[in-house]
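**Student:** Next input, structure requested:
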Amino acid sequence: MHTDLAYLTAQELIALYRSGKLSPLEATQAALQAIERHNDRLNAYSLVDADGALAAAQAAEARWHRGEPLGLVDGVPVSIKDLILTRDWPTLRGSRLVNREQDWDEDAPSVARLREQGAVILGKTTTPEFGWKGVTDSPLTGITRNPWNPETTPGGSSGGAAVAAAMGMGALHIGTDGGGSVRIPASFTGIVGFKASFGRVPAYPLSPFGTLANVGPMARSVGDAALMLSVISRPDRRDCYTLPIERPDYHETLNGNIAGWRIAYAPSLCGEPVDADVAKCVAQAARTFETLGAKVEVIEPPLKSSLATFQTLWFAGAAFLVSQYPEQSLAALDAGLAEIVAQGRRFSLMDHLAATKAREALSVAMNQFHRRFDLLVTPTMPISAFAAGHDVPPGSGLAQWSEWSPFTYPFNLTRQPAISVPCGLGKHGLPVGLQIVGPLYGDRAVLNAARAFEQNHGFTRPPLAA
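**Tutor:** This next block holds a predicted model:
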């Protein structure tokens, strides 16, 4: 029974609370039991506060009994990625450089909004050091593993959140995405991960990676991702980039009707290779939109290779990030992070400005592209999960994580909304993700198309959850 409770969606939980058929305490106990069963092996959570979660669940239960829930997610178990400030808990960011002994007295905007709406916060999920790469392992917390095959990575940098979602360790999960860090692990673990338009979800403190970085929802269903966005997208004055509030009802506008929509399907971007099994799954997924009444056209978007642009901005951000720490402490960094810091220090101001101009041109090209197409669909990842504990697929000859994730970071550069939804299983039975990209500020359209697709391709529990 508790296993089944752990896999209820947030929307299902709320409906059961309202009817009196389930309590927040029961749901929280089920999530905590899933953590107890699986976390030692998979390393999804770096911190769990069972006592605090149970107390919060009891308070939520009392509110529901009085018919006075606080908000949209009252009593729903959630997790917070350990890059995001959470009151009373250390936010160590996967790093031995962060001083645990300091005041932890402030919630980031997304955490504050969840508390205001009654969410039950279970703990903090694992991240690579400072969220710098597309897999999840760090000198502080070790290796996080994929529940589809623990010998493989769940991706990153929100790998802990993805594993927690896939394994029923909470219904809703906050991740971050600076180059794909919500969508990469969503693809590798078979869940939903949404990067909204930049500025849609307020952040504080702002990321050292600048306007590449986003905070976003991760869940087992599109409806839950939309529900979470309805909560965490409410503005916060601490973020100078926060967008004016839209109607906070993303979860209520998912009608799944995309008849007549114009959808561009790109089997690849800029000629990047895609594994045959991934390509097959994504091609079949693209055809699903035709059965839903959309007009699908195979096309190559007007994107020039942006790897150098992204790496200039990303590596410089990493160098700025560690500049706040004493030079002698940097020997404790993840070796790969230390490498890109060294590269980032070599970039000049002119290099950074040139990358910014290239980014602007890319954004304008996609703005023009979306005059013709409502949405773009691509593979989320060109590969499925590879061996855990490696920054790049062993034997690939690649040097950096961004080289094996060519479909995610371009849309951090352009600031467009993009979601990864599961679309099948590839070789060795590992999940494959479909990416749906919308025009800037077209968040509702992306979510609605993802919901329509999800009606045919929903979440599947990993083998370890059996």
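**Student:** switch to C-alpha atoms for all contacts and neighbour counts from now on
**Tutor:** OK.
**Student:** what sits against the closest residue to G178 other than its chain neighbours?
**Tutor:** Closest residue to G178 apart from its sequence neighbours, by C-alpha to C-alpha, 6 or more residues apart in numbering: A213 at 3.9 Å. If you count contacts by C-alpha atoms under 8 Å, 6 or more residues apart in numbering, A213 has them with 176-179, 198, 207, 412.
**Student:** Give me the buried entries from the residues you listed.
**Tutor:** 176-179, 198, 207, 412 (16 or more other C-alpha atoms under 10 Å).
**Student:** The helix or strand harbouring A225: what's the following helix or strand?
**Tutor:** When elements are assigned from DSSP states H and E, A225 belongs to helix 222-232. Counting by DSSP H and E, the element after helix 222-232 in chain order, helix or strand, is strand 262-265.
**Student:** and the helix or strand following that following strand, what does it pack onto?
**Tutor:** Next along the chain after strand 262-265, taking DSSP H and E as the criterion, comes helix 276-291. For helix 276-291, the elements it packs on are strand 295-298, strand 375-379, strand 418-425, strand 431-437, judged by 3 or more C-alpha pairs under 8 Å, 6 or more residues apart in numbering; DSSP states H and E.
**Student:** again, only this time at 6 Å
**Tutor:** Based on contacts counted as 3 or more C-alpha pairs under 6 Å, 6 or more residues apart in numbering; DSSP states H and E, there is no element that helix 276-291 packs against.
**Student:** Buried ones in that helix, by neighbour count?
**Tutor:** For helix 276-291, the neighbour count (16+ other C-alpha under 10 Å) marks 277-279, 281-283, 285-286, 288-290 as buried.
**Student:** let's see this one next to it:
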Amino acid sequence: MSSISTNPLADASPLCRLNVQTMTARYAAASLSPLEVADAALARASAVQDRYNAFASIDRAGALAAAAAADERWRRGRPLSPIDGVPVTIKDIVQVQGWSVRYGSHSSSAAVCDSDAPSVARLRAAGAVLLGMTTTPEFGWKAVTDNPLHGITRNPWRPELTPGGSSGGAGVLHLGTDGGGSIRIPAAFCGLVGHKPSFGRVPAYPGSAFGTLAHLGPIARCVGDVSAMLDAMSGRDLRDWHQPIGNPPSFPPLALSRARVAYWSTPACGQLRPEVAAVMEQALNLLRSLGVEIQPFELPDIDLLDVFQKHWFSGAANRLSRVAPALRGQLDPGFVEIAERGLALSAADLVAAQTRRAEFGAFMDQTMNRFDLLLAPATPLAAFPIASRQPAGDGAAWTEWAGFSFPLNLSQHPACVVPCGLTPDGRPLGLQFIGARGADRQLLSLAGQFEALGAFPHLLDSGADDER
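**Tutor:** Below you'll find the model as predicted:
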């Protein structure tokens, strides 16, 4: 196996290695300033942009101004939140005041937004330092990241591999979206933690063309960072009509060793690769060593791929309808193909799919009433070469590597991906933690307990320049 290519942080400032808790503790102790961290993050983003193409745009002036304001608050001992002064990136799908949101598409307007999405407004109110927009496939339609406007985004473990998608440019502390795995797949492929919250926990406005499949959530280096960012973004917003009314149910703290656990081993589509299954078994054995009893889980007899695709293709058709006919020739042909399949669906087709979706959602609610935690591979395979645009033998459909993720967009249950090991050739893999709807805090606590059990070789410490 060839060596893993140059680690993008091998020669970076040590500040680029800090998690949120350590960073803000140093802010409080006046041994580090938000300006120093912002400078380091901007320098690293600039240094590796040509190689990895993670950013659609960078707002250097805005980031430094926000960092300076955070610096002053920390000096006065009056930070706004636990993430005050922490650098954050935003997916090029989410509205940010003063920035252009391009969706990875030539068909989009370069005009700047006049307001923030609720999630972004809350990050600003918490003092987060917004660095820039990160790349996405056009309109976030698939689970690899290349688009007509910005080109190909690469994996920091090996540039010849895909980082997944559609939140493919994400990496440090990031606001992503997930309509079929778009937070969890990049987290798994890049050795990060990604959390798709319970639907509605983070408000969505303007609404997604893909409707109630779409969730907003964080990607970060550790569970604690994800939790801090989720807390900053969560809550009711009257502009999001789909948000559940009322407070989420209460789920008490729970020790991982006492949790009722099931394991889901067969994806809704595609095949679980043997090298992935082996790493998952090692992770399960780690839990068994704590005394955890793990029961098998099987999906119901519902064609979930068909249900998902009818929703997804309809969403693509909805998005295509917003593109002027004269501009459609500039679109990703794959996106146009699925949009046309959506246009061919009847209202009866979609209503039937919605009915089966509700059946599956009820099945999952009943399952999570019997178990505290459902585990699954994040993906059935590891990151694959960009040149193939798809893993060998799996066909053209990106859903072939989303068989453990898109069902949870249908059911709207929270799911957190945590790094759990490497394939024999050194590609990262993630274990997915799934909880009851509304049980995000409990779920993240369980994921954090697992994270604390093992020394997963993070990118920053992986010896990524060595032979594997």
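**Student:** how many degrees apart are the helix holding A225 of the first structure and strand 418-425 in direction?
**Tutor:** Angle of helix 222-232 of the first structure versus strand 418-425, following axes from the mean of the first three to the mean of the last three C-alpha atoms, to 10 degrees, is 160 degrees.
**Student:** on average, how far is helix 222-232 of the first structure from the matching bit in the second structure?
**Tutor:** For helix 222-232 of the first structure, the mean deviation from the second structure after alignment is 0.5 Å (mean C-alpha distance after the TM-score superposition for the first structure).
**Student:** Find me the equivalent region of that helix in the second structure.
**Tutor:** Mapped onto the second structure using TM-score structural alignment, helix 222-232 of the first structure spans residues 223-233.
**Student:** same question, stretch 363-382 of the first structure
**Tutor:** By TM-score structural alignment, stretch 363-382 of the first structure lines up with residues 361-380 in the second structure.
**Student:** got it, and stretch 14-30 of the first structure?
**Tutor:** Going by TM-score structural alignment: stretch 14-30 of the first structure matches residues 24-40.
**Student:** list the buried ones in that stretch?
**Tutor:** Buried residues in stretch 24-40 of the second structure, counting neighbours by 16+ other C-alpha under 10 Å, are found at 24, 27-28, 32-35, 37-40.
**Student:** buried residues in stretch 413-433 of the second structure?
**Tutor:** Neighbour-count burial for stretch 413-433 of the second structure, counted by 16+ other C-alpha under 10 Å, picks out 413-423, 426-433.
**Student:** wait, I meant stretch 297-312 of the first structure
**Tutor:** Buried residues in stretch 297-312 of the first structure (16+ other C-alpha under 10 Å): 297, 301, 306, 309-312.
**Student:** cool, and stretch 42-53 of the second structure?
**Tutor:** 42, 44-45, 48, 52-53.
**Student:** Would you reformat these as a markdown table and include distance to A125 of the second structure and secondary structure?
**Tutor:** Output for the buried residues of stretch 42-53 of the second structure, formatted as a markdown table (distance: C-alpha to C-alpha, whole Å; DSSP: H, G, I helix; E, B strand; the rest coil):
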| residue | distance to A125 of the second structure | secondary structure |
| --- | --- | --- |
| L42 | 21 | helix |
| R44 | 25 | helix |
| A45 | 24 | helix |
| V48 | 29 | helix |
| Y52 | 30 | helix |
| N53 | 29 | coil |
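**Student:** Closest one of those residues to A376 of the second structure?
**Tutor:** A376 of the second structure lies nearest to Y52 out of the buried residues of stretch 42-53 of the second structure, by C-alpha to C-alpha, at 29.1 Å.
**Student:** Which residue, other than its chain neighbours, is closest to that closest one?
**Tutor:** Spatial nearest neighbour of Y52 of the second structure, excluding adjacent residues (C-alpha to C-alpha, 6+ apart): R154 at 4.8 Å.
**Student:** Against S100 of the second structure, how distant is that neighbour?
**Tutor:** R154 of the second structure is 23 Å from S100 of the second structure, where distance means C-alpha to C-alpha, to the nearest Å.
**Student:** Those two: who's more crowded?
**Tutor:** Between R154 of the second structure and S100, counted using other C-alpha atoms under 10 Å, R154 has the larger neighbour count: 25 against 21.
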